[in-house]
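Novice: Structure for the following, please:
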Amino acid sequence: MTAPTTKGTAPFGEFRTWYRVTGELSPQRTALVVVHGGPGSTHDYLTSLSVFADGGTPVVHYDQLGNGGSTHLPGRPAEFWTVQLFLDELDNLLRHLGIADNYVLFGHSWGGLLVAKHAAAAPAGLKGLIIADAPASYPLWLDAMAELRAALPAGVDDTLRRHEAAGTTDSDEYHAATKVFYDRHLCRLDPWPRDYQASFYELYNDPTVYLAMNGPSEFHVIGSLKDWGVTDCLADIAVPTLVISGRHDEATPATVRPFVDLIPDARWELFDDSSHVPHLEEPDRFRQTVGDYLKTVAQV
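Specialist: All right, here's what the predicted structure looks like:
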């Protein structure tokens, strides 16, 4: 039986946060809340996580402010887009849906840092945490990017750096060179799954948040996040934490390890045949791994 799906928007100040619920929310059932990456991407590439609703865990997807079905704000200045804004949005959504007393968070990439920061505040209703393909800080991320870029085929990184220095990162040549990196370290499937492409199209159509907080590409982080991280608060996370990454991930082991070393109750699952999206690249193992974890922390 396929779990029912409902959609709606939550008021967030003068804005709206779009969400989708798969399964039935109730106080007795622990909800799995899926926090997407970017920042400035959308939920689409994580849609397959709705499968966990078939096992009795209701699943909440949402689009963070600035993209997808949520309010777009292309005219807002870069300083509007802050980590605190997105923490507040998440808290607001939990209250709106009535699940703040019983939930698990799944955060992917940027979303992994966001849920770690949320968890470090010790919210009473948080039962568990899944951090997927995320760096513990952007300085660590940039160090890893330098290593991965240096290992690209001859001439690719030279092309990237030439355009980055010239400020022409919107050129076709730059985009073609980024694709070489992305095919190695973002998603190794060919072609990319439709859900994954959908999030890229959304980000391309409105890159406001991504450009302000990240920059023009995954490996050229020049936005407001470039010096930010969560290593200083990981020891405050008090719930069982599952850490996921891929062997070919742009989130390299050096960027991920602080989660495992500093969170008191953390376990790391490395996916050998994956890069940045194990839920798409190794879906069967991913479902088994996350499903087993949810059985230990969630009420159904």
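
Novice: okay, CA-based contacts and neighbour counts for the rest of this
Specialist: Fine.

Novice: can you pull out the helices in the stretch 51-200 of the chain?
Specialist: 83-97, 110-120, 138-150, 156-166, 172-185, 194-205 (DSSP state H, counting those that start in this stretch).

Novice: Name the nearest residue to residue 96, sequence neighbours excluded.
Specialist: residue 10 (6.5 Å; CA to CA, 6 or more residues apart in numbering).

Novice: Identify all contacting residues around whatever helix or strand the one you found lives in.
Specialist: Using DSSP states H and E, residue 10 sits in strand 5-12. Identification of contacts with strand 5-12 by CA atoms under 8 Å, 6 or more residues apart in numbering yields 16-23, 70, 89, 92-93, 96.

Novice: run this one through as well so I can compare:
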Amino acid sequence: MNTREGYAQFGEYRTWYKVAGDLGSGKAPLIVLHGGPGCTHDYVQAFGDIARTGRPVVLYDQIGNGRSTHLPDKGADFWTVDFFLSELRNLIDDLGVSDGYHALGQSWGGMLGAEFAVTRPEGLKSLVIANSPASMDLWVSEANRLRAALPSEVEETLQRHEKAGTTDSDDYNAAVAAFYARHVCRVVPMPAEVQRTFDAIADDPTVYHTMNGPSEFHVIGSLRNWSIIDRLDRIDVPVLLISGRHDEATPATVQPYADTIPDVRWTIFENSSHMPHVEEKDACLSAVASFLNEVEAGSAQKRKSN
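Specialist: Have a look, this model is predicted:
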């Protein structure tokens, strides 16, 4: 499988991307939006294997992260949903695929993908929302419920350091790891590509800390009041929802997508938490590839009947 890397110029900044497969193959590419905000493409690189089916896949590092331009001095007024939507549109235009493409967003990437889809962009054929909440109120509420099921000493450590503002301590990080082992990635040892993403956040936490906070469940950043629930009915493309049975994105956080998007289906992976593409890779990639093929087959049949 051939791959190529490059940069899309976005004003003063550069977005790094990698294309797996051939954009001229005749199949609409899948563009993968990573999570965080503040992660890198590394932990979602498994989706690149979909290119083995003949469909090109585009992975990229959102600005502020990975191999794209880092801006550690920028604050909350810079790191906004609109900024990342503009970056995505710029990448699509730079790649020359604006006439037809699919999008897959994981975690924050799914939130961003939903924000993109409600604008009804020309060329978007379908959307996969993987392990994403429909609002941060739901996310935090469910995170608190999951935290309550942790061993009491772990939850006490989390609360103590969050109250004291010492979330950079080793004790806090160890307690966070206990939650992540249950609800973020249940593969032991942690896969190398997932570890690379966590290491990248540690090296430059600007975007993650600014928009989210110090951990997945202590959300004190600029996204803390985010919600898309009242706009989901505007999505006019087929949508596949993905989540894991043990996911921090619990069914309650995903349910508004299922209830409100007009054309939607939902697959829950029974042996996964927040990363089915890692925890049940073959089944997850197969589900995504099948969905994309079904969407295009349906579109072709519709054109034929017209």
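
Novice: And the TM-score between these chains?
Specialist: Remark: TM-score between the superposed chains equals 0.97 [TM-score structural alignment, normalised by the length of the first structure]; 298 aligned residues with a CA RMSD of 1.2 Å.

Novice: returning to that earlier point: make CSV from the helices of the stretch 51-200 of the first structure and add mean neighbour count to it.
Specialist: Compiled in CSV, the helices of the stretch 51-200 of the first structure are given as follows (neighbours: other CA atoms under 10 Å):
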stretch, mean neighbour count
helix 83-97, 16
helix 110-120, 24
helix 138-150, 17
helix 156-166, 15
helix 172-185, 17
helix 194-205, 16
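
Novice: now the ones you listed in CSV, with distance to residue 212 of the first structure?
Specialist: CSV is the format used below for the helices of the stretch 51-200 of the first structure (distance: least, CA to CA, whole Å):
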stretch, distance to residue 212 of the first structure
helix 83-97, 12
helix 110-120, 14
helix 138-150, 14
helix 156-166, 16
helix 172-185, 19
helix 194-205, 12
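
Novice: among those helices, which is nearest residue 275 of the first structure?
Specialist: For those, distance to residue 275 of the first structure was read as CA to CA. The smallest value, 5.1 Å, belongs to helix 172-185.

Novice: What's the local residue count around residue 23 of the first structure?
Specialist: 23 (other CA atoms under 10 Å).

Novice: State the distance from the aligned partner of residue 35 of the second structure in the first structure to residue 210 of the first structure.
Specialist: Under the alignment by TM-score structural alignment, residue 35 of the second structure pairs with residue 37 in the first structure. Between residue 37 of the first structure and residue 210 of the first structure the computed distance is 10 Å (CA to CA, to the nearest Å).

Novice: got it, and residue 240 of the first structure?
Specialist: When distance is defined by CA to CA, residue 240 of the first structure is 30 Å away from residue 210 of the first structure.

Novice: So which of these two has more stuff around it?
Specialist: It is residue 210, of residue 240 of the first structure and residue 210, that has more neighbours when counted by other CA under 10 Å, with 25 against 19.

Novice: who are the neighbours in contact with that one?
Specialist: By CA under 8 Å, 6+ apart, the neighbours of residue 210 of the first structure are 38, 39, 40, 41, 203, 216.

Novice: Which of the residues you listed are buried, as a ChimeraX select command?
Specialist: A single ChimeraX command selects the buried members of those (16 or more other CA atoms under 10 Å):
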select :38,39,40,41,203,216
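
Novice: Tally up the residues packed near the equivalent of residue 280 of the second structure over in the first structure, please.
Specialist: By TM-score structural alignment, residue 280 of the second structure lines up with residue 282 in the first structure. Residue 282 of the first structure has 16 neighbouring residues, counting by other CA under 10 Å.

Novice: try residue 43 of the first structure
Specialist: Neighbours around residue 43 of the first structure, by other CA under 10 Å: 26.

Novice: Distance-wise, check it relative to residue 199 of the first structure.
Specialist: 7 Å.

Novice: Same question for residue 290 of the first structure.
Specialist: 22 Å.

Novice: What range does stretch 65-76 of the first structure cover in the second structure?
Specialist: Mapped onto the second structure using TM-score structural alignment, stretch 65-76 of the first structure covers residues 63-74.

Novice: So for that stretch, what gets flagged as buried?
Specialist: By neighbour count on 16+ other CA under 10 Å, the buried set for stretch 63-74 of the second structure is 63, 64, 65, 66, 67, 68, 69, 70, 71.

Novice: Just give me the closest of the residues you listed to residue 295 of the second structure.
Specialist: residue 63 (30.2 Å).

Novice: my read: the closest one touches residue 11, true?
Specialist: No - with contact defined as CA atoms under 8 Å, residue 63 of the second structure does not reach residue 11; the gap is 11.5 Å.

Novice: contacting residues for the aligned partner of residue 294 of the first structure in the second structure?
Specialist: Per TM-score structural alignment, the equivalent position to residue 294 of the first structure in the second structure is residue 292. Applying CA under 8 Å, 6+ apart, one finds that residue 292 of the second structure lies in contact with 102, 126.

Novice: Then the one 3 residues further on?
Specialist: Taking CA under 8 Å, 6+ apart as the definition of contact, the neighbours of residue 295 of the second structure are 125, 126, 238.

Novice: Please tell me how far the last one sits from residue 296 of the second structure.
Specialist: To tie it back to what came earlier, the one meant is residue 238 of the second structure. 10 Å.
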